[in-house]
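Trainee: quick one, fold the following:
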Amino acid sequence: MSSTDLGKNPPSPPTAAEFTAVQASPEFQELRHRLRRFVFPMTALFLAWYLVYVLLGAYAHDFMANKVVGNINVGLLLGLAQFVSTFVITGLYVRFANRELDPRAAAIREHMEGTHA
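Mentor: Have a look, this model is predicted:
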């Protein structure tokens, strides 16, 4: 495909001033607010859960060594739960981003691209 097939003049890229204006816009601030409202608490929750796991592993040997079924002990189950919680948090974030963040980001992008079309 030649450049003539794409149109006469490609849109010019946004300027630094336009990016700064969008960053200061209420729409962008709302996008940042929603992202932070999800990410910060979820990060704190996961880090606290991980810290509890590490502290139990370091100081509660007897508790972590309790057998649950056969050779499977509490420490192994809690370790596997770390992986499960990571996947759950990832799934929650993807769902949150698809519902809350992506539509707002798309609107901001369309506004920026529309300015230059």
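
Trainee: okay, CA-based contacts and neighbour counts for the rest of this
Mentor: OK.

Trainee: so where do the strands sit in the chain?
Mentor: For the chain, the strands defined by DSSP state E occupy 67-69, 72-73.

Trainee: just name the most buried of those.
Mentor: Per-stretch averages of neighbours, counted by mean count of other C-alpha atoms under 10 Å, single out strand 72-73 among these, with a mean of 14.

Trainee: this one as well, want them side by side:
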Amino acid sequence: MATDAPPPEGGSPAGPAQPRTEAYVAAQASEEFADLRRSYRSFAFPLTVAFVTWYLLYVLLCSYADGFMSTKVVGNINVALVLGLAQFATTFLIAWLYSRHAAGKLDPKAEAIKSRMEADA
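Mentor: Purely as a prediction, here's the structure:
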């Protein structure tokens, strides 16, 4: 149901208090935030490099190793198809691993920072 009434003065009373800019700068400079960034980067960067390397290897093999990639594995299924499907499997595996890593290590740290900032606001 739509209404033409103006929004209430002072914003939404039900929402959490919004921290000031200084609070964000202080949080970014904190050791707690640096630890959160380090946890993210130590997981994301190596997996990104590994996956891009794996993908480029697949592309290079498709381009320059026709004999190897056309080798039959079972019936009409060749190495190229198996490695291509492995690209999809790898993508889903990385997404699953990241969701576990985020839920176990990143989300609790981020929630602690968020709660502290909202309490200070």
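
Trainee: so stretch 90-102 of the first structure matches what in the second structure?
Mentor: Aligned using TM-score structural alignment, stretch 90-102 of the first structure spans residues 95-107 in the second structure.

Trainee: one step back: export the strands of the first structure to CSV and tack on distance to G79 of the first structure?
Mentor: CSV is the format used below for the strands of the first structure (distance: least, C-alpha to C-alpha, whole Å):
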stretch, distance to G79 of the first structure
strand 67-69, 14
strand 72-73, 10
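
Trainee: gap between stretch 21-39 of the first structure and the chain center?
Mentor: 14 Å (C-alpha atoms, centre = their mean, to the nearest Å).

Trainee: and if you look at stretch 33-52 of the first structure?
Mentor: So, by C-alpha atoms, centre = their mean, the centroid of stretch 33-52 of the first structure is 10 Å from its chain's centroid.

Trainee: distance of the residue most central in space within the second structure from L56 of the second structure?
Mentor: By C-alpha atoms, centre = their mean, the second structure has its centre lying nearest to Y98, at 6.3 Å. Distance, Y98 of the second structure to L56 of the second structure, using C-alpha to C-alpha, to the nearest Å: 21 Å.

Trainee: in the match of stretch 90-102 of the first structure, what's buried?
Mentor: Buried residues in stretch 95-107 of the second structure, defined by neighbour count with 16 or more other C-alpha atoms under 10 Å: 98, 101-102, 106.

Trainee: name the residues that touch that stretch?
Mentor: If you take C-alpha atoms under 8 Å, 6 or more residues apart in numbering as the criterion, stretch 95-107 of the second structure is touched by 36, 39-40, 43-44.

Trainee: filter those residues down to the buried ones.
Mentor: For these, a neighbour count by 16+ other C-alpha under 10 Å gives the buried set as 36, 39-40.

Trainee: right, and out of the residues you listed, which lies closest to K114 of the second structure?
Mentor: Using C-alpha to C-alpha, L36 comes nearest to K114 of the second structure of these, at 12.0 Å.

Trainee: that closest one maps to what in the first structure?
Mentor: Match for L36 of the second structure (TM-score structural alignment): L31.

Trainee: re the thing from before, narrow the buried ones among the contacts of stretch 95-107 of the second structure to those in helices?
Mentor: 36, 39-40 (DSSP state H).
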